[in-house]
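Visitor: Compute the structure for the input listed below.
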Amino acid sequence: GGLAEEIERLRAEPGEGDIAIGGATLAAEAAALGLIDEYRARVYPVLVGGGIPFFPQHERRVDLELVETRTFNSRVHYLCYRVAR
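Guide: I've put the predicted structure just below:
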């Protein structure tokens, strides 16, 4: 099956837990299908260029609600956003 079917299968399993999606291509597909409930980002104090964007251009707007934020001694910022539905 496809990604949507796999996510539904994992959600239907008993127990609690999160489904983590990593990688720009897989994350973009999950976002386009509306399968992401929460975004957990880490912002590092360095600028780099290149790579595959996690948020492709020309996609639909997704409104987010800030759930949690933390700053670590390393100056890394953790941001947790829930998708507003």
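Visitor: hey, let's count contacts and neighbours off CA atoms from now on
Guide: Fine.
Visitor: all helices for this protein, in order.
Guide: 3-12, 24-32 (DSSP state H).
Visitor: how about this one, so we can line them up?
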Amino acid sequence: MSNRAPVVRRSYATRPKSTLESSLQEPPKDSGGIMASSTATKRKLVLKMKEQPGNFILAQGGARFAQSLVASGLIDEYRMVIHPVALRRGQQLFSGLRSPVDLRLISATPFSSGVVAAVYQPA
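Guide: Here you go, the predicted structure:
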């Protein structure tokens, strides 16, 4: 573990959290009690969070959650970690979109393992 791990963990622990989950009946204890389950409610909550001062909103979740954010046009910046592995199947991040989303490469950082960390913004 790096020397930064305790700082990152502390920073994460002190940030406000919201839960955008369809299957939970009540929000997790660390979510600040804010919860949204329907797509429309999720969109309203994310738009409200984007109006708040702060650095950024980190959205963690599976491919369907990411797809819903992409389709709603709610993503200002994509931070992707690309692993050089060809799979025969799996969830596609950009499947099911009604129209193409043009992205502009902001930065790319290659690692000796072949992994690339890339930052994109909507064009």
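Visitor: right, so the helices of the first structure: which one is the most enclosed?
Guide: When you average the neighbours per residue for each of the helices of the first structure (mean count of other CA atoms under 10 Å), helix 24-32 leads with a mean of 16.
Visitor: Pull up the aligned stretch in the second structure for that one.
Guide: Following TM-score structural alignment, the aligned partner range for helix 24-32 of the first structure in the second structure is 63-71.
Visitor: With stretch 41-51 of the first structure instead?
Guide: The alignment of stretch 41-51 of the first structure onto the second structure (TM-score structural alignment) spans residues 80-90.
Visitor: Contacts for the matching stretch, please.
Guide: Here stretch 80-90 of the second structure makes contact (CA atoms under 8 Å, 6 or more residues apart in numbering) with 114-119.
Visitor: Same check on stretch 40-50 of the second structure?
Guide: Residues outside stretch 40-50 of the second structure that contact it (CA under 8 Å, 6+ apart): 20, 36, 56-57, 72, 74.
Visitor: gap between the most centrally placed residue in the first structure and residue 14 of the first structure?
Guide: By CA atoms, centre = their mean, the first structure has its centre lying nearest to residue 39, at 3.7 Å. To residue 14 of the first structure, residue 39 of the first structure is 23 Å away according to CA to CA, to the nearest Å.
Visitor: go on, residue 68 of the first structure?
Guide: 26 Å.
Visitor: Next up, the contacts around the residue with the largest distance to the centre of the first structure.
Guide: Distance from the C-alpha centroid of the first structure, by CA atoms, centre = their mean, peaks at residue 73 (23.5 Å). Contact analysis of residue 73 of the first structure by CA under 8 Å, 6+ apart lists nothing.
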